[in-house]
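Undergrad: got a predicted structure here, sequence first:
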Amino acid sequence: MATALNRVVEEIAPPTSEEQREATRAAVSRILSDTAQVALRLPGGAEYHLDAEELRALLAIGLARANGQRVSVISHDVMLSPQQAAELLGVSRPMVYRFIERGDLAATRVGTHWRLLTADVLALAEHRTRLAESVETGLDHVARTMDSSDRGTAAEDGAKESRRAATPEQKKASLERVRRKARSRRK
């Protein structure tokens, strides 16, 4: 376990069986009830009681695992390489360099290498999520407006249906194409 604490990201696999997931769900439910107290029993029998923040983190991990999801735990104060930041953001390494060049992401030179603070990478991820959600809301508004008008053409109807049927990845790719077109028009 001591070696796990030295890694940048601690990966926690989901339970392997439905019985284990159900046991995790039951434990989380008991913890969520106001009567539960959570303590760690240390070697020698001493107990350490979790504070509210530790309990919140434990519950988040438990809920994700109960749903069969893999969990990653990372400290906000850790310096990341551009490759690690790319993996955390779900983008390519060259895209991380573009974020740095545009000033979207703060970075520090350590010798000949760039290093990024985890907190800054997570803040950018949150900003990008909020931006995507606002664009999604705007596109949904446009689609509803088009639905309510009687002037819709067959092409508009097809576009609306395609939008509704698109996966999140397809919507993200479409949004990126729109952004690229907008940037090319500005140049």
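TA: Happy to help now that I have it. Bear in mind that the values here come from a model prediction, so they are computed numbers and not experimental data.

Undergrad: from now on I want contacts and neighbour counts done on CA atoms only, so please keep to that.
TA: Noted.

Undergrad: and the nearest residue to residue 66 once chain neighbours are set aside, helix, strand or coil?
TA: Once flanking residues are discounted, residue 66 sits nearest to residue 21: 4.5 Å by CA to CA, 6 or more residues apart in numbering. Three-state secondary structure (criterion: DSSP: H, G, I helix; E, B strand; the rest coil) places residue 21 in helix.

Undergrad: for residue 133, see how far away residue 21 is.
TA: The gap separating residue 21 from residue 133 is 30 Å, by CA to CA, to the nearest Å.

Undergrad: tell me which of the two has more neighbours.
TA: residue 21 (20 against 12; other CA atoms under 10 Å).

Undergrad: residue contacts, that one?
TA: Taking CA atoms under 8 Å, 6 or more residues apart in numbering as the definition of contact, the neighbours of residue 21 are 15, 65, 66, 67, 68.

Undergrad: let's see 10 Å
TA: If a contact means CA atoms under 10 Å, 6 or more residues apart in numbering, then residue 21 has 14, 15, 27, 62, 63, 64, 65, 66, 67, 68 as its contacts.

Undergrad: please tell me how far it sits from residue 10.
TA: According to CA to CA, residue 21 and residue 10 sit 20 Å apart.

Undergrad: and the comparison structure, right after this:
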Amino acid sequence: MSTSLPDNFETVAPTPVDAELARQSSKQLAARRLGNRSSIRLRLEDDEEADSVVVPISALKLFQHLLAEMSHGNSVTLVPTHAELTTQQAADLLSVSRPYLVKLLEEGKIPSRLVGRFRRVRFDDLMAYKRQDDELRAKVLDQLAKEAQESGMGY
């Protein structure tokens, strides 16, 4: 099943106050020993009411990662791996231009499908391409550094 993201899928950019609160919350959650349990009950309180909710441990771990990223001031977006992105959304995630992304799609370097006359890219396919590209770049940089060392260039 594919899910299309809305054009304005939400990215949360933490304020300095949010980042500090996320840092404190992240520390508190990290200090908890969760053991082998599969779920945990969380208590939600505000000025008017209190309630509790049972969540899977995997969701709590994801929440901890979210808080850790926010504590460093990083913007966070939650994207299901099966979600389909527009070419602009995919280009933004790779930090490339939309025309360059379209070229990658046309060359078959990233799988895509047509919905009417518009291309859609699965998030997991996009991330697989990014991992592959990052690995290739790292190998090239390692090779260049090795050649620089062998040539006595002082690197």
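TA: On my side now, so go ahead. Just so you know, these numbers come straight off a predicted model, no measurement behind them.

Undergrad: now the TM-score, please.
TA: TM-score for the superposed chains, counting by TM-score structural alignment, normalised by the length of the second structure: 0.76, backed by 142 aligned residues with a CA RMSD of 2.6 Å.

Undergrad: which position in the second structure pairs with the residue nearest to residue 66 of the first structure?
TA: For residue 21 of the first structure, the aligned residue in the second structure is residue 19 (criterion: TM-score structural alignment).

Undergrad: again, but for residue 86 of the first structure
TA: Applying TM-score structural alignment, one finds that residue 86 of the first structure aligns to residue 91 in the second structure.

Undergrad: tell me the SS of its match?
TA: Secondary structure assignment for residue 91 of the second structure (three-state DSSP): helix.

Undergrad: around residue 147 of the second structure, how many other residues sit close by?
TA: For residue 147 of the second structure, the tally of surrounding residues (other CA under 10 Å) stands at 13.

Undergrad: still on that earlier bit, so which of the contacts of residue 21 of the first structure are in helices?
TA: 27, 62, 63, 64, 65, 66 (DSSP state H).

Undergrad: buried sites along the helix with the most length in the first structure?
TA: The residue-count maximum for a helix in the first structure (DSSP H) belongs to helix 118-148. Within helix 118-148 of the first structure, the residues scored as buried using 16 or more other CA atoms under 10 Å are 118, 120, 121, 124, 125, 143, 146.

Undergrad: so what's residue 99 of the second structure up against?
TA: Listed by CA under 10 Å, 6+ apart, the contact set of residue 99 of the second structure reads 87, 88, 91, 105.

Undergrad: what helix or strand is the second one on?
TA: Following DSSP states H and E, the helix or strand that holds residue 88 of the second structure is helix 87-94.

Undergrad: quick one: buried residues of that helix?
TA: Of the residues in helix 87-94 of the second structure, those with enough neighbours to count as buried (16+ other CA under 10 Å) are 87, 88, 89, 90, 91.

Undergrad: what's around residue 39 of the first structure, how many residues?
TA: Taking other CA under 10 Å as the criterion, the count of residues near residue 39 of the first structure is 13.

Undergrad: correct me, but it touches residue 50?
TA: Yes - between residue 39 of the first structure and residue 50 a contact is recorded at 5.8 Å, counting by CA atoms under 10 Å.

Undergrad: okay, which residue is most central for the first structure?
TA: Within the first structure, one residue has its C-alpha closest to the average C-alpha position: by CA atoms, centre = their mean, that is residue 125, at 7.0 Å.

Undergrad: next one: it from residue 35 of the first structure, what distance?
TA: According to CA to CA, residue 125 of the first structure stands 36 Å off from residue 35 of the first structure.

Undergrad: what's the answer for residue 87 of the first structure, then?
TA: When distances are taken as CA to CA, residue 87 of the first structure and residue 35 of the first structure turn out to be 39 Å apart.

Undergrad: ditto for residue 83 of the first structure
TA: In this structure, residue 83 of the first structure and residue 35 of the first structure are 44 Å apart, going by CA to CA.

Undergrad: same question, residue 17 of the first structure
TA: 28 Å.

Undergrad: more neighbours: the two, which one.
TA: Neighbours per residue, other CA under 10 Å: of residue 17 of the first structure and residue 35, the larger number sits with residue 17, 10 against 7.

Undergrad: pretty sure that one contacts residue 68?
TA: Yes - using CA under 10 Å, residue 17 of the first structure is in contact with residue 68, at 8.9 Å.

Undergrad: can you give me the first-to-last residue distance of stretch 42-57 of the first structure?
TA: By CA to CA, the extent of stretch 42-57 of the first structure from end to end equals 19 Å.

Undergrad: got the contact list for that stretch?
TA: With contacts defined as CA under 10 Å, 6+ apart, stretch 42-57 of the first structure is touched by 31-32, 37-41, 58-63, 73.
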